[in-house]
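Visitor: Curious how this folds, go ahead:
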Amino acid sequence: MTILLFILGVLFVAVGIAVSIALHEVGHLLPAKAFKVRVTQYMIGFGPTVFSRTRGETEYGVKALPLGGYVSMVGMFPPNKEAAEDGTVRKSSTGMFQQLATEARQAETDRLVEGDENRVFYKLPIYKRIIIMLGGPLMNLLIGVVLFAVLLMGFGTAQTTTTLASVNQCVISAEQQAATGQTECTAEDPAAPAYEAGLLPGDTITVFDGREVTSWDELSSWIRDAAGRSVPLTYVRDGEERQTSITPLLTERPVVGEDGTAQTDEDGKYLTQEVGFIGVGAEQALVNQPASAVLPAVGENLVNIGGVVINLPQRLVDVAQAAFSSEERDPNGPMSVVGVGRIAGEISSQDVIPVESRVATLIGLVGSVNLALFVFNLIPLLPLDGGHVAGALWEGLRRRVAKLFHRQDPGPFDMARMLPVTYAVAVLLMGMGALLIYADIVKPVSLFN
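Guide: Below you'll find the predicted structure:
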């Protein structure tokens, strides 16, 4: 059963990513057709064609290698300036890269048919080209926002409630725990205030010291401030409201950070503080969030992804060091689709996690992948969408400067000149993908050690 759940988790994310890639290409396809550009192919994947069908002037299909997708539009490059009157192209003597660009332009020209004169990509106004190239990333952003809305509003986020999950029988000081490793109560240990007050797991605290309790954080702060003072407390057990009194004990407790982990000093010793303590643990539950929480959550996720992208070279070095040594992988570092699938499988196979929480986590995972695709595709380097946008903006700037100084229009920016950079970036992307896949196989990130 565990293996089946693992496979289902992997399939869930695999299908989610495949659909996301397909919709990314739809984001390019729809505006291209709306602007009358002739689109010859809409393909999911690369390599040999597995299945295709032609509708109108466009071939729609699936390729053998599910590593992305593309929309093929005519006229991505302007024609060769070196073309002779008879249409032939003179061989360039300026070097291999120039010849490469010349051949690419000629290949684009050879694809044109009668009636394409005003349907080529490079003749579109700059703003239309930008809309077409941003359509894909914006589709990923939209998918991410929708999935986060489903996650936050439909499933909710895990939040600490005012219902007790555990009640300690005694108080073991932080010093005792550190010095002896003691975890069990002894006759010498003082009784925990909550145990003395008669509280049990499952009780829900509703009123503390005459104030209505609305959140666990609020209750915790009141408990910390009430050390040594007997205060009235109201709680609900089995639907019945009950009352008692409790005296929080002044004790040293670990300083906990925003992420819930105990904080240490420069020497690695745990930091402590004297606060009121009653010896309870709280339950966590999924709490539905309002629509206003969706965009801030998406924004926070985008900032985190942007930080990874900005530091990508160093992150890849860290991945390589971990993959070829005994170092541990950074769980917040980059990973391939193999790693994402493995994480999805691990989450799905955890029987101790409620089904609702597992499904919510998988939805959040696919949403985060879409946000990562949005950010990554905005990098201003070819062959990424951001590279085409940068080229269009550069063309606009050149033309505006020429107009400002009453110079001749320089014409469309020849993206074919950037082919050497395109191939170099493509090789780097393939190398990055290979490294991440290898690392995800030999040194995978694991959420459950």
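
Visitor: all contacts plus neighbour counts: C-alpha atoms, from now on.
Guide: Will do.

Visitor: for stretch 377-389, which positions count as buried?
Guide: Buried residues in stretch 377-389, counting neighbours by 16 or more other CA atoms under 10 Å, are found at 377, 378, 379, 381, 382, 383, 384, 385, 386, 387, 388, 389.

Visitor: how about those in CSV, adding distance to residue 244 and secondary structure?
Guide: CSV is the format used below for the buried residues of stretch 377-389 (distance: CA to CA, whole Å; DSSP: H, G, I helix; E, B strand; the rest coil):
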residue, distance to residue 244, secondary structure
377, 59, helix
378, 59, coil
379, 61, coil
381, 66, coil
382, 69, coil
383, 68, coil
384, 65, coil
385, 64, helix
386, 63, helix
387, 67, helix
388, 69, helix
389, 67, helix
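
Visitor: this one next, for a side-by-side:
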Amino acid sequence: MEVLIMAGQLILGLSILVGLHEWGHMAAAKMFGMRVEKYFIGFPPKIFSIQRGETEYGIGAIPLGGFVKISGMIDESMDTATMNQEPQPWEFRSKPAWQRLIVMLGGIIVNVVVGIFIFILIAYREGDQFLSSSEVNKYGIVAGELAQEIGLKTGDKIVKVNGKPFTNFSEIVSSEVFLGSNSSYTVNRDGKELVVEIPNNFIEKVSDPKQKGNFIRAQEPFTIGELIPGLPAEKAGLQTGDKVLTLNGKPIQFFHQMQDELDKVKGKQVTIVVERAGAQKSIPLQVSEDGTIGFYRNSLLKYTTVEYTLGEAIGVGTKDAFNVVFDNIKGFGKIFRGEVSASKALSGPIGIARMFGGVWDWSRFWYLTGLLSMVLAFMNALPIPALDGGHAVILTYELVSGRKPSDAFLENAQKVGMVLLLGLMAFAIFNDVWKAVF
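Guide: Sure, this is the predicted structure:
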């Protein structure tokens, strides 16, 4: 079921984005009097279509894409038969270069607008909730294996990121840190400050799904929150609001300590001492085979909540949307400099589906859809033949030089671009499978 939910979210998100992207091309083409022969979401074979005027609107069986066929344009269909005939006034090739350029940029522009719009709505509706630096540093951090690998320790208090004070815990694990160069943390350890350097290729490790939650989190005092019906905590008599003091005699102050101790006693009987209404109570219970007892924690750390007005949300959402593009540029920079490997940095459809997760969460769905909209705009803007960016480069050359490339050149450029794109797609899918298996 989880796989179906992942696939469903991916297909829905991409169908929305690809449909809007291709609509951007179609709307611009129709605005300049070009004939649009086909508008399809998904690739052939055709599932359904309907003719409206000059345009056939349809849905293809392969959901990870879509296309618009504009008369007189050499595109991925490689239908060049009409190119040997006299140009007609309604054809793409008959229009001025500036109009053709707008048509080619139409999809990118729509994706950027959609991405910004989604991020603005998220900022306005959800605001922001975060742990402040002062709240985190009441107790310091929990250093997972990856954090320990670069020299951090549980209990460290991070006071600066890249030499600057920070206000939001998310700044510690931001793209500025992992996509930048020569990043560092300034740490207070036992009253002394020291600098912990972050390797330039560290993003390969922290972005690995298998290492999720294995870097840094806050040391979190807690009480027992909601109990899950039918699981050991409820059966044994734990109650919401109980404060755990010990587990099998081991003192428990923070949630990660509780997790660590439970991992050691999977499937065994334990005794938990809790504080309830000012008195201590000893409770025996059976730990499940996966090392859980069935409750949600109630964190005693205080989260800061920020609500944005519509005007503020416009600024925050726009900044968040374009940060996606800037992060992609930084990521490509790391690949080209050899600081990270392409196989570990790039994801295909399987990797993207895993980002959505196996539970349908509309907040996460729309956040990832907004993110993918900006990524789709960025990728399509790359100057690769067959992509919108490749067409835009050729049209810009025509505008500047006043010379139109030959149809043979455009056809060969399209073929080269298609080979590159198919090769990249095959690499991404194979890479996803490899990472999932190994």
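
Visitor: coming back round to it: list just the nearest of the buried residues of stretch 377-389 of the first structure to residue 144 of the first structure.
Guide: Nearest to residue 144 of the first structure, judged by CA to CA, of these is residue 377 at 14.3 Å.

Visitor: mind listing what residue 28 of the first structure touches?
Guide: Residue 28 of the first structure makes contact with 71, 132, 133, 134, 135, 136, according to CA atoms under 8 Å, 6 or more residues apart in numbering.

Visitor: let's see 6 Å
Guide: For residue 28 of the first structure, the contact set (CA atoms under 6 Å, 6 or more residues apart in numbering) comprises 132, 135, 136.

Visitor: Tell me the residue in the second structure aligned with it.
Guide: With TM-score structural alignment as the matching criterion, the partner of residue 28 of the first structure in the second structure is residue 25.

Visitor: And for residue 157 of the first structure?
Guide: In the second structure, residue 157 of the first structure lands on residue 128 (TM-score structural alignment).

Visitor: With adjacent residues omitted, what lies nearest to that match?
Guide: residue 306 (5.1 Å; CA to CA, 6 or more residues apart in numbering).

Visitor: Give me the aligned partner of the one you found over in the first structure.
Guide: So residue 306 of the second structure corresponds to residue 287, using TM-score structural alignment.

Visitor: surely its match meets residue 156?
Guide: Yes. Using CA atoms under 6 Å, residue 287 of the first structure is in contact with residue 156, at 4.5 Å.

Visitor: Between these two, tell me which one has more neighbours.
Guide: residue 156 (19 against 16; other CA atoms under 10 Å).

Visitor: tell me the contacts of the more buried one?
Guide: Residue 156 of the first structure neighbours (CA under 6 Å, 6+ apart): 286, 287, 288, 289.

Visitor: ok, now residue 218 of the second structure?
Guide: 136, 141, 142.

Visitor: Give me the subset of those residues lying in helices.
Guide: residue 136 (DSSP state H).

Visitor: could I get the contacts of residue 218 of the second structure as a markdown table with distance to residue 176 of the second structure and neighbour count?
Guide: Shown next, in a markdown table, are the contacts of residue 218 of the second structure (distance: CA to CA, whole Å; neighbours: other CA atoms under 10 Å):
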| residue | distance to residue 176 of the second structure | neighbour count |
| --- | --- | --- |
| 136 | 20 | 23 |
| 141 | 20 | 22 |
| 142 | 21 | 24 |
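
Visitor: number of nearby residues for residue 159 of the first structure?
Guide: 15.

Visitor: Which stretches in the stretch 101-250 of the second structure count as helices?
Guide: For the stretch 101-250 of the second structure, the helices defined by DSSP state H, counting those that start in this stretch occupy 133-136, 145-149, 175-178, 203-206, 232-236.

Visitor: Redo these as a markdown table? Include distance to residue 398 of the second structure.
Guide: Output for those, formatted as a markdown table (distance: least, CA to CA, whole Å):
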| stretch | distance to residue 398 of the second structure |
| --- | --- |
| helix 133-136 | 54 |
| helix 145-149 | 51 |
| helix 175-178 | 38 |
| helix 203-206 | 41 |
| helix 232-236 | 71 |
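
Visitor: Show me the one of these that comes nearest residue 327 of the second structure.
Guide: helix 175-178 (6.7 Å).

Visitor: Where does that closest one end up in the first structure?
Guide: Counting by TM-score structural alignment, helix 175-178 of the second structure falls onto no part of the first structure.

Visitor: do stretch 233-240 of the second structure as well
Guide: The aligned range for stretch 233-240 of the second structure is empty, by TM-score structural alignment.

Visitor: Stretch 92-108 of the second structure too?
Guide: Counting by TM-score structural alignment, stretch 92-108 of the second structure lines up with residues 121-137 of the first structure.

Visitor: in that stretch, what's buried?
Guide: For stretch 121-137 of the first structure, by 16+ other CA under 10 Å, it's 121-124, 126, 128-137.

Visitor: Quick one: the residues in the first structure that stretch 367-386 of the second structure pairs up with.
Guide: The alignment of stretch 367-386 of the second structure onto the first structure (TM-score structural alignment) spans residues 364-383.

Visitor: where do the helices sit along the first structure?
Guide: According to DSSP H, the first structure carries its helices in the segments 2-34, 96-110, 126-149, 174-180, 193-196, 216-225, 294-310, 312-323, 337-348, 355-377, 385-404, 419-442.
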